[in-house]
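In: generate coordinates for the sequence data below:
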Amino acid sequence: MTDILIVDDHDLVRTGLKNILAGASDLEVAGEASTGEDAIRLSRKLEPDLVLMDVGLPGLSGLETTERILKAQPDVRVIVLTAHSEPPLPARLLDSGASGYLTKACDAGELLRAVRKVAQGERYIGADISQQLAISLLPGTPQSPFQELTGRELEIALMLTQGMRMQSIGEVLNVSPKTVATYKYRIYDKVGVGSEVELLRMALRHGLVSEV
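Out: This next block holds a predicted model:
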């Protein structure tokens, strides 16, 4: 039996995933979380075999949450299930240790195949993600300005696009607001923007976040 922790901030998505997984006798939903902080806490408590992880979580993003879970529990396997397929998120999350990456456009059959393959120790990348990764490596392909960001810069950029204040970001990441400010203006410089509004517009343009 494969125990699974579902991490997504939308009740409807979590319910849909539970219904899909409930039809498989070899899979069991051990728990669910709507934030990265809850996901980390529940992962330690429940010790699931696998985590289905969204990227666009409130506060701590799926990127940082994945890194923290895998640092504390290296045997846990993570499949990213998100609406975001544009660079640099897929490559960053796979580099961070995720064993699979799917978009929410996948069907139930592919989700179950991915879960079973990853549970068996394999990696699984959805066809649309594989195509995006391959295209991004072709010479002359326009690159997202967010690909210039480090992992921590990308994490803070995601938080800034949510409208989080520097004090709150510092509390989540355990760094000072001054350190967050340094990262913020470094991000602005690399991405080529001058405000949080411009950063959000750029993130929307390059598929890093979605309009609600």
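
In: all contacts plus neighbour counts: C-alpha atoms, from now on.
Out: Noted.

In: can you tell me the centre-most residue of the chain?
Out: Centroid check for the chain by CA atoms, centre = their mean gives residue 55 as the closest residue, at 2.7 Å.

In: number of residues surrounding the closest residue in space to it that isn't next to it in sequence?
Out: In space, and not counting its chain neighbours, residue 55 is closest to residue 62: 4.0 Å by CA to CA, 6 or more residues apart in numbering. Using other CA atoms under 10 Å, residue 62 has 26 neighbouring residues.

In: alongside the first, I'd like the structure of this one:
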Amino acid sequence: MIRILIVDDHAVVGGGLKQFLTNTGGFEVAGEARTGQDALKLVSTQSWDLLLLDIGLPDLNGIEVLKRIKRERPELPVLIFSMYSEDEYALAAREAGAAGYLPKNSAPEEILAAIRRASAGECYLSPQLTERLLSGSASISRKLPHDRLSARELDVMLMISKGIPLTEIAEQLHLSPKTISTYRTRVLEKLELKHNTEITRYVLKHKLDN
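Out: Take a look at the predicted model:
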């Protein structure tokens, strides 16, 4: 029995997927989350064989949720199940550690194939995307400025966005204020921003923290 957590803010989608998998047999939808924060809590407190994750969550960007989950549970297969087209996010999701990417309009047999392959530790890309990648016709997955940040730079950015002074950030991260100031400068340069207020706006716009 494959124990699955569905993360989707639309109850109808989650409920329909749960009924479909239950009727198929061999799957147990043992949990559902409507927000990224709820998903992170469930992943940290319970055991799962597979996570079905939407990108368009109300609090955190799904790709950001994926990155955090893979840092905490790198062995957990995460399959993106989204309304966005594969060309937009599939490659970015793979780079972030996703086992595969499924558009929500996928045929039932394709959903089952993806779930089975992902839960077995394999990767899944749809035949259509695979063909476009091989032919070179797939558009390049969107790269956002914060994707260029290191893990430490991202930590500093999120703390700055909460209004935490640099000296306090230095204390919390056990680093010198000068080092934190250097990280701040790198964040501003990489995001092409000018001051802390713009960092806060950026974090809110891209749902990077909650």
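
In: mind listing the helices in structure 2 by residue range?
Out: 11-24, 36-45, 62-72, 86-95, 108-119, 127-135, 151-161, 166-173, 177-191, 196-205 (DSSP state H).

In: post-alignment, the first one versus structure 1, mean distance?
Out: For helix 11-24 of structure 2, the mean distance to aligned residues of structure 1 following superposition is 0.9 Å (mean CA distance after the TM-score superposition for structure 1).

In: also the second one?
Out: Superposing on structure 1 places helix 36-45 of structure 2 at an average distance of 0.9 Å from its equivalents, by mean CA distance after the TM-score superposition for structure 1.

In: what helices or strands is that helix leaning on?
Out: The helices and strands touching helix 36-45 of structure 2, judged by 3 or more CA pairs under 8 Å, 6 or more residues apart in numbering; DSSP states H and E, are helix 62-72.

In: at 6 Å instead, please
Out: Under the contact criterion of 3 or more CA pairs under 6 Å, 6 or more residues apart in numbering; DSSP states H and E, helix 36-45 of structure 2 touches no helix or strand at all.

In: so for that helix, what gets flagged as buried?
Out: Residues of helix 36-45 of structure 2 classed as buried: 36-37, 39-40, 42-43 (neighbour count, 16 or more other CA atoms under 10 Å).

In: picking that back up, does the residue nearest to residue 55 of structure 1 touch residue 68 like I think?
Out: No: the criterion here is CA atoms under 6 Å, and residue 62 of structure 1 misses it with residue 68 at 9.8 Å.

In: in structure 2, what range does stretch 105-124 of structure 1 match?
Out: Stretch 105-124 of structure 1 corresponds to residues 105-124 in structure 2, going by TM-score structural alignment.

In: give me the contacts around that stretch.
Out: Identification of contacts with stretch 105-124 of structure 2 by CA atoms under 6 Å, 6 or more residues apart in numbering yields 50, 99-100.

In: what about that stretch, distance to the chain center?
Out: When distances are taken as CA atoms, centre = their mean, to the nearest Å, stretch 105-124 of structure 2 is centred 18 Å away from the chain's centroid.

In: can you measure across that stretch, start residue to end residue?
Out: Distance between the two ends of stretch 105-124 of structure 2: 16 Å, counting by CA to CA, to the nearest Å.

In: ok now do the residue located most distally from the centre of structure 2, which residues does it touch?
Out: Here the centre of structure 2 is the reference, and by CA atoms, centre = their mean the most remote residue is residue 178, at 31.6 Å. If you count contacts by CA under 6 Å, 6+ apart, residue 178 of structure 2 has none.

In: many thanks, have a good one.
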